[in-house]
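Engineer: please find the sequence and the predicted model below.
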Amino acid sequence: MLNEALKGASYLDVFDHQVAKYPTANALTSKTLTYTYGEVARQAKSFALALKSHGIYPGDKVAVGISRNESLVPLLLAIWSLRAAYVPVDPAFPQQRQSCILENSRAKIAIFDHNKIVPKFGGSVVNLNELVARSSALTVSNNVSLASDTADKNDVAYIIYTSGSTGNPKGVAVSQANLLNFIESMAIEPGLANNDCLLAITTISFDIHVLEIFLPLFVGAHLILATREESISQSLLRELIDSRNITVMQATPATWRMILENGWRPKRKLKILIGGEIFPLDLKATLLRAAKEVWNMYGPTETTVWSTCFKLDSYKKVYLGRPIKNTRLYIVDEKLEPVSEKSSGELLIGGEGVALGYYNNDTLTDKMFITLKSGERVYRTGDLVKKGPDENIEYINRIDNQIKIRGFRIEPSEIEQVLAQHSLVQQSVVVASELSAGDVRLIAFYMGEPDKNTTLRDFCKQRLPEYMVPQHFIYVTLFPMTANFKIDRKALAREGVDRLGEAESIYVIDPRDDLDRSLMYVWASLLCINKISIDDNFFDLGGHSLLVLQAIKEMKVATGLDFPLSVFFESPTIRQIRCHIGKEERRASNVVKLNNARHGDPIFCMCGVQIYAELAECFQGLRPVYGIFASEEVTFLNAEANNQSIDFSFDALVESYKSALLRQGRPQALTLVGLSFGGFICLEVAKKLIAEGVVVHNTYLLDSYTDISIYRSCRGLAADAIKCISIEGPSEMFKRFLGKIRKFIYSQKPEIRKSAESAVNDQKERERAFDRAARVFMKENNTYAIDCVLIKATETYFGFGMRSYQDYRLTEYVKGKLRIHNIKADHIEMLDGKCVKNIYDIMQQYEPESAIKND
């Protein structure tokens, strides 16, 4: 609460009071330094003098497009001290949108970082470095005052531009009186004290930054300013919250979901403010566990940030809450008459938070800011609400088609008007579809001509900010209609979820190896797209900043590698990302989910990925099947191929496979399958998992043999010699072997054939490496009290005159039951066509019915 001496004072009057009261207290901390209250005031005064030398006077507009650093807050205060207004211009916006904002706001100057390209407009551009240098050269006394003696409460404080239904953004002009009422109310409820530490993470082009930046300085608290990189990184935000002893933080539901994922809690319980979009009920319990208080905040930009707040408590529902200080709410019908008690209607907001209007747009101002019969000026929110218990307002829906995604308010018609300018588009409809909790996608359906590449996306990117560019463009021949013959947007939103998978890559580039396959699977799953390429741009495929964090997490689960957030934004294709991580990719343990089954006990296939693709198809809809090719195996295969000597550790290899398997979650029960040497990996992994309480239904050894599995037969020697010399000739023996490999390759689907061809050249090295690994396995002399199924290839060629023992002498290792089945095939053909069906049928004899849970 303000003391009597400050009643009627301006925001800067109160800030000056805090500077005089706490001159050496920490006011602002950025990534690089900390300012005290006195230092913030002096820096702001220096900036004000420098701005004045650029001709800034009362009523002028100053566009601000700088990064989130220590200069940002003093600069905004400096603008106010000159009775001017700031206009946020996000440097990430397309040039056309920046130009529209600069021209519409009639900005006198625009302040940008030194390396930014600024579109031409009627004012002048000032480089931040130049402004800092000029201000540093000025002498400012220790006892500075920022408040102006001639300040007027109707001075414009800032102009925030939001999405507009006319095709251009609209600027909401907020006065100093609006600002002061809002800040005074927030200081009381939800409340902030001078011993609090608030973390600010929001861009200034989004109006909730007003609370984050100006509330702490109003009450004498400590403001921590996160960089853009920190504000979108889960790990960096968590580190900031704990290391800076944050007590209060405000964010959108999507950001809170990211921070508190997987049960993470801050060391110190927070006062949590959440708003900007509909409160997701599934997040309620998570927030309450991490907080001492949780407040749901609501309000449009036109009524100064937040107009209501609600403290979460025993109510099952989460309400918009009650009005803040000097704010009045009205629920009316289509004729603007009050609705009956508990009936729904449009929410109108009146009081001291109602903004001046849309800058330089009187027509729209008169439409949205109306005067009631009582003479009170109110804003029409377009939100359908009703009264709940204790006068709390309950949100129902939008009256119009407006969308909110990640806190940003979007008018679909603005995007539709941009698309209408392109020759491919006859008509378009833009909707939002929620794919999963927190993952809302913007989808543009259009009639006209199909876009076979990224033409429409590129067109929108040149004209709209990133958050307004649809993630997906879907061609239709007709739009669904309602009974009243209007386009059914709800039906399109439902249809969007089902049709995302139709999108395909514009590139025809096959995966180069299993690491590519692992990463491509992760992206395809997250983006709900069937086919992608290593050269596809993550964001062009529908990705967004919060989905990046999920992608990085899933990519680590799939490969065991860490992928830096900065690399993802700089190089958003799989090919580029792999170039950045360089030699680190040698540590990859690649895991690829080979079918789309979501339920049932998983099947893990060892020592390969694509070779198990046909087997995985057999379990489609029944059980998920994964292929694993682990890092230690990659290491010794590379060493063998390059004739390098390495110390091969069988235990390390097994641990690598087990780790890769468990990264997919810790299943209660599973099945293991391994071809060749992969079978021996299965034995050891099964032994370790069983010891940890995991149920291993069965372990399948597909033609797994070692040196002791075969013996030289005199009869076999003679038979082989006669056959090879008289029919084929000795030189044809090896060609026959490679011919079978090629036959296997060319039986595959066209999209994997090219990458599989390299197997012909690599097969000798691979088999030699596996033989070497198998010899190490034999020396371990391990035994396994495990029931196994050995599926033998009866046509496997072991060498001139060599034959195999019936059980491959595996009973010397396997002390449980060893069931043996034969398939007429050779080693290479085991996982091909009809043989795969035979293996599937054999597996079905032993797999329990409980392992299958149909999707």
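Structural biologist: Nice, thanks for sending it over.

Engineer: all contacts plus neighbour counts: C-alpha atoms, from now on.
Structural biologist: OK.

Engineer: any idea how far Asn178 is from the residue nearest the centre of the chain?
Structural biologist: Nearest to the geometric centre of the chain sits Leu547, at 1.3 Å (CA atoms, centre = their mean). Going from Leu547 to Asn178 by CA to CA, to the nearest Å gives 36 Å.

Engineer: which residues in the stretch 351-500 of the chain form strands?
Structural biologist: Taking DSSP state E, counting those that start in this stretch as the criterion, the stretch 351-500 of the chain carries its strands at 357-358, 369-371, 377-387, 393-398, 403-405, 408-410, 425-436, 439-448, 472-475.

Engineer: tell me the most buried of these?
Structural biologist: strand 357-358 (a mean of 22; mean count of other CA atoms under 10 Å).

Engineer: hmm, Leu347 and Glu394 touching each other?
Structural biologist: No. Look at Glu394 against Leu347 with CA atoms under 8 Å: they stay out of range, at 10.3 Å.

Engineer: next up, a structure to set beside the first:
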Amino acid sequence: MSPRPRGLATRGTVADLIWQRADQAPDAVAVIDGTGATVTYRELTRRADTVAGELAAAGVAVDEVVGLCWPRSVDGLVQLLGVWRAGGAVLYLDPDWPVKRLQHMTATCAVRHVLTAVPGLDLPASVDAADLKHVPIGGPLCYVVFTSGSTGTPKGVLIEHPGVVAMATALADQFDVTPGTRVLQFAAWSWDAAMCEILMTLTAGATLVLAPAGARAGADLARVLRAQQVEVVTLTPSVLAAIPADDLPDLRTVVAVGEPVHPRLVERWAAPQRRMFNGYGPTEATVAVTVGELHPGHDVHIGTPLPGVIVRVVDEHGRPRPVGAAGEVLVGGLGVARGYAGSPAATAARFSTDEAGRRWYQTGDLAAWRPDDTLAFLGRTDDQIKLRGHRLALGEVEHILTAHPATHAAAVVAVANRLTAFVVADPDHTAGQSEAELAGVLRGHAAALLPPFAMPDIRVVPELPLTVGGKTDRGMLRGLAAADTEPGDGSLPAGGSLPIVLEVVAAVLDRPVQPATDVIDAGGHSLLVAQLCVALSEALGVEVPYITVAVGRTPAGIAAAIDDPSPARAAGSAA
């Protein structure tokens, strides 16, 4: 049965909604911690009021960014709510991240106050919070979350309360989260998916179940779901794939986010008494843009826009694309961020305002409208990937490695959810060092700047292989990286992918094909290309982007692009 919409909330702050729930049902359970202990709405908000009072006494004002460096816990949640209650905006500082990265984040956001449970954390306070000069677009600032940047500098996305409130209430409606519903909180707080879990739960008066510290995907997480009678989860497909789907009698809603969903995952998780959804949304559009329900035996899609969200699919000139035709996703509406903290140039490059005064975010994602008004996700237009739910630009990792004087050149590839960096040493700065010693030095350098999920394996090589055109041969590098992985974990087949591509294309087109058969001329269209991407990804164990099939066109061309997936090659072919 579809949930009954309760109307789109856009006014007030998330704190306003949570404190209203506390007034309505003060003794309701707000949080269950990792040990199974419960905290009521009365206790949670009372403790958060104390924190808010201390922040107000320290002069924290509306729109001021407050740092929060706390492990996932009830105490951390109290601090989080206290910042919002005081009118401030939250910048989460992951205790596991390098101090240099945290210092960059606090400096960028002009942070004067940091709430921390980490002793000895050295994060210099900003002298003047007015350094952050960003004009409100729709309301006060709610939080800042940093995303990867190809120049090596992470960017802080400024998210306002109206969009967050709209997102939280819309998702609660969609997933039927009501008072008493038990919702798992599993996402790392450094990832904005945690905001979905926390806020769609507490603004609805439901119960947030904090995953225990160190909880991992698999049987351990399944035991948590059973023991705490969790009803709603939001997890990446990688995590869902590792959890046994059976013997979870209370679980009624599964939401997949952050990575492409394969049809076999839908077959495992969608059941008569359990609904499965696919969610899509960039950080710059307040986490969630579209949501769609998935059913076994049907094509995977990312659904329709949430209330208050506008989605356009356009060509390179900004013109709308017809149904079935691929284009870039533009997002407008309540959730569009103010921009990037301290970076007007980066903001101007991605955010725009049309003649009607509506703001748009240019996502860099490719999609196509389907005949049923849902969207098919088709990949990226750049070198960004999703790694364990986090968006990462491979260029950021390369930039950080090449910034070290011991590095002459570097190239980073992703295979089977692992990053491998191939590094060429600068002989003027590495005299007398062994390859192992240099790799250790570079690991230390990268660890001081990159979050743990973005840390690559480092391999020192005499030189980077080149294609005939003189560009880095990333296909060969992926093959070298895949050779270090176990069979079936995402490595490319020995001898190239053409035999498998021929088999998959013939199966999807339902006709014999040759290496030179043009997929489009043979009856392919944008949605069929999307089906080919999914089928090829499953067969090869590596993600095959939409552009690989659309530009390659023939099995031989597609296979060549898969074996050499460098953006430069794709761009050259497209021209």
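Structural biologist: That came through fine. Quick caveat, the model's predicted, so the values are computed rather than measured.

Engineer: ok so, going back, so whatever helix or strand the residue nearest to the centre of structure 1 lives in corresponds to what in structure 2?
Structural biologist: Leu547 of structure 1 is part of helix 545-559, with elements assigned from DSSP states H and E. Helix 545-559 of structure 1 corresponds to no residues in structure 2, going by TM-score structural alignment.

Engineer: ok and that helix relative to strand 439-448, angle-wise?
Structural biologist: For the pair helix 545-559 of structure 1 and strand 439-448, the angle between their directions (axes from the mean of the first three to the mean of the last three CA atoms, to 10 degrees) equals 110 degrees.

Engineer: can you name every helix or strand that the helix or strand just after helix 545-559 of structure 1 contacts?
Structural biologist: Read in the C-terminal direction, the helix or strand following helix 545-559 of structure 1 is helix 565-570, with elements assigned using DSSP H and E. Using 3 or more CA pairs under 8 Å, 6 or more residues apart in numbering; DSSP states H and E as the contact criterion, the secondary-structure elements in contact with helix 565-570 of structure 1 are helix 545-559, helix 574-581.

Engineer: show me where the stretch 101-250 of structure 1 has helices.
Structural biologist: 128-136, 176-186, 209-219, 228-231, 234-243 (DSSP state H, counting those that start in this stretch).

Engineer: what's the closest of the ones you listed to Ile791 of structure 1?
Structural biologist: Of all those, helix 234-243 sits nearest to Ile791 of structure 1, with 46.7 Å by CA to CA.

Engineer: gap between the closest one and the chain center?
Structural biologist: Relative to the chain's own centre, helix 234-243 of structure 1 is displaced by 17 Å; criterion: CA atoms, centre = their mean, to the nearest Å.

Engineer: how far apart are that helix and its match in structure 2?
Structural biologist: Relative to the matching residues in structure 2, helix 234-243 of structure 1 has an average distance of 2.1 Å after the fit, by mean CA distance after the TM-score superposition for structure 1.

Engineer: if we ignore the residues flanking it in sequence, what's nearest Leu199 of structure 2?
Structural biologist: Ala168 (5.6 Å; CA to CA, 6 or more residues apart in numbering).

Engineer: and if you look at Ala421 of structure 2?
Structural biologist: Once its chain neighbours are removed from consideration, Ala421 of structure 2 has its nearest residue in Val412; the separation is 4.3 Å (CA to CA, 6+ apart).

Engineer: so the one you found makes contact with Thr420?
Structural biologist: Yes. Under the criterion of CA under 8 Å, Val412 of structure 2 makes contact with Thr420 at 5.6 Å.

Engineer: now the strands of the stretch 351-500 of structure 1 as CSV including distance to Leu28 of structure 1?
Structural biologist: Putting the strands of the stretch 351-500 of structure 1 into CSV (distance: least, CA to CA, whole Å) gives the following:
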stretch, distance to Leu28 of structure 1
strand 357-358, 32
strand 369-371, 36
strand 377-387, 35
strand 393-398, 36
strand 403-405, 30
strand 408-410, 26
strand 425-436, 37
strand 439-448, 33
strand 472-475, 41
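
Engineer: out of the ones you listed, nearest to Phe15 of structure 1?
Structural biologist: strand 357-358 (26.5 Å).

Engineer: give me the residues contacting that closest one.
Structural biologist: Lys170, Gly171, Val172, Ala173, Val174, Glu302, Leu364, Thr365, Phe369 (CA atoms under 8 Å, 6 or more residues apart in numbering).

Engineer: now with 7 Å, please.
Structural biologist: The list of residues contacting strand 357-358 of structure 1 from outside it, by CA atoms under 7 Å, 6 or more residues apart in numbering, reads Lys170, Gly171, Val172, Ala173, Leu364, Thr365.

Engineer: redo these as TSV? Include neighbour count and distance to Gly496 of structure 1.
Structural biologist: TSV is the format used below for those (neighbours: other CA atoms under 10 Å; distance: CA to CA, whole Å):
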residue	neighbour count	distance to Gly496 of structure 1
Lys170	24	29
Gly171	24	31
Val172	24	32
Ala173	26	36
Leu364	15	32
Thr365	16	34
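
Engineer: trace Arg406 of structure 1 over to structure 2, please.
Structural biologist: With TM-score structural alignment as the criterion, Arg406 of structure 1 matches Arg388.

Engineer: any figure for the gap between that match and Pro95 of structure 2?
Structural biologist: Relative to Pro95 of structure 2, Arg388 of structure 2 is positioned 18 Å away (criterion: CA to CA).

Engineer: do Arg478 of structure 2 as well
Structural biologist: Remark: distance between Arg478 of structure 2 and Pro95 of structure 2 (CA to CA) = 32 Å.

Engineer: also Thr13 of structure 2?
Structural biologist: Thr13 of structure 2 is 27 Å from Pro95 of structure 2, by CA to CA.

Engineer: of the two, give the one with the bigger neighbour count.
Structural biologist: Neighbour comparison, Thr13 of structure 2 and Pro95: the larger count goes to Thr13, with 22 against 17 (by other CA atoms under 10 Å).

Engineer: what range in structure 2 matches the helix or strand encompassing Glu640 of structure 1?
Structural biologist: Applying DSSP H and E as the criterion places Glu640 of structure 1 in helix 631-641. For helix 631-641 of structure 1, there is no aligned range in structure 2, judged by TM-score structural alignment.
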